[in-house]
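Enquirer: This is a predicted model, with the sequence first.
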Amino acid sequence: MCLHQPHCPTTADSDREAAVRVAHHPQQGWSLLCNGVVLFDDTGELLPDGQIVAPHRDVLARPVAA
């Protein structure tokens, strides 16, 4: 699906979210990446084969109480 150089990561790669956005719909909360992944603003993903990847945001550290 990716026609530019260098090629984007495939859906099997751990960095698949680094693929180029080919459509972005911030008002709806999702983007389509050139590798076919639908990336949601909450960091969840829908892969081209229908597999769902749960949101995986980094957890921010809480301040330590004194």
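Expert: Alright, I've got the coordinates.
Enquirer: rest of the way, CA atoms for contacts and neighbours
Expert: Noted.
Enquirer: mind listing the strands for the chain?
Expert: Along the chain, counting by DSSP state E, strands occupy 21-25, 30-33, 38-40, 45-46, 52-53.
Enquirer: so how far is the third one off the chain centroid?
Expert: Think strand 38-40. 5 Å (Cα atoms, centre = their mean, to the nearest Å).
Enquirer: and the comparison structure, right after this:
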Amino acid sequence: MCPHEPPCPSATAPDREAARTVTCHPEQGWSLLCNGVVLFEDTGELLPDGAIIAPHRPTDVPAHTAA
């Protein structure tokens, strides 16, 4: 359970990355969030249930071409 007020988003919430950082290991490229999500520096995520979220950088969106 999250001790923060207001509570951090759950691991299944769309805004799960907004949870507070509990442990940070920048030399290893990951951080543990309050909701149990492991957030990697490449923006990939490992959820508490073992599910993997692929890296999702804003630059992964295809550019629109002018007509």
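Expert: Ah, there it is. Everything quoted here is computed from the prediction, not taken from an experiment.
Enquirer: Need the TM-score from the superposition.
Expert: Overlay of the two chains. TM-score (TM-score structural alignment, normalised by the length of the first structure): 0.88; 62 aligned residues with a Cα RMSD of 1.6 Å.
Enquirer: related to what we said a few turns ago, of all the strands of the first structure, which one is nearest Leu60 of the first structure?
Expert: Nearest of the strands of the first structure to Leu60 of the first structure, taken as Cα to Cα: strand 38-40 at 19.4 Å.
Enquirer: Return the mean post-superposition distance for the closest one against the second structure.
Expert: By mean Cα distance after the TM-score superposition for the first structure, the fitted strand 38-40 of the first structure averages 0.1 Å away from its aligned residues in the second structure.
Enquirer: For that strand, which outside residues touch it?
Expert: The contact list for strand 38-40 of the first structure (Cα atoms under 8 Å, 6 or more residues apart in numbering) reads 17, 29-33, 45-48.
Enquirer: can we see that at 10 Å?
Expert: By Cα atoms under 10 Å, 6 or more residues apart in numbering, the residues outside strand 38-40 of the first structure that reach it are 16-17, 21, 23-26, 28-33, 44-48, 52-53, 55.
Enquirer: quick revisit: and the strands of the first structure as a markdown table, adding distance to Pro9 of the first structure and mean neighbour count?
Expert: A markdown table is the format used below for these (distance: least, Cα to Cα, whole Å; neighbours: other Cα atoms under 10 Å):
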| stretch | distance to Pro9 of the first structure | mean neighbour count |
| --- | --- | --- |
| strand 21-25 | 12 | 13 |
| strand 30-33 | 10 | 20 |
| strand 38-40 | 14 | 20 |
| strand 45-46 | 15 | 19 |
| strand 52-53 | 16 | 12 |
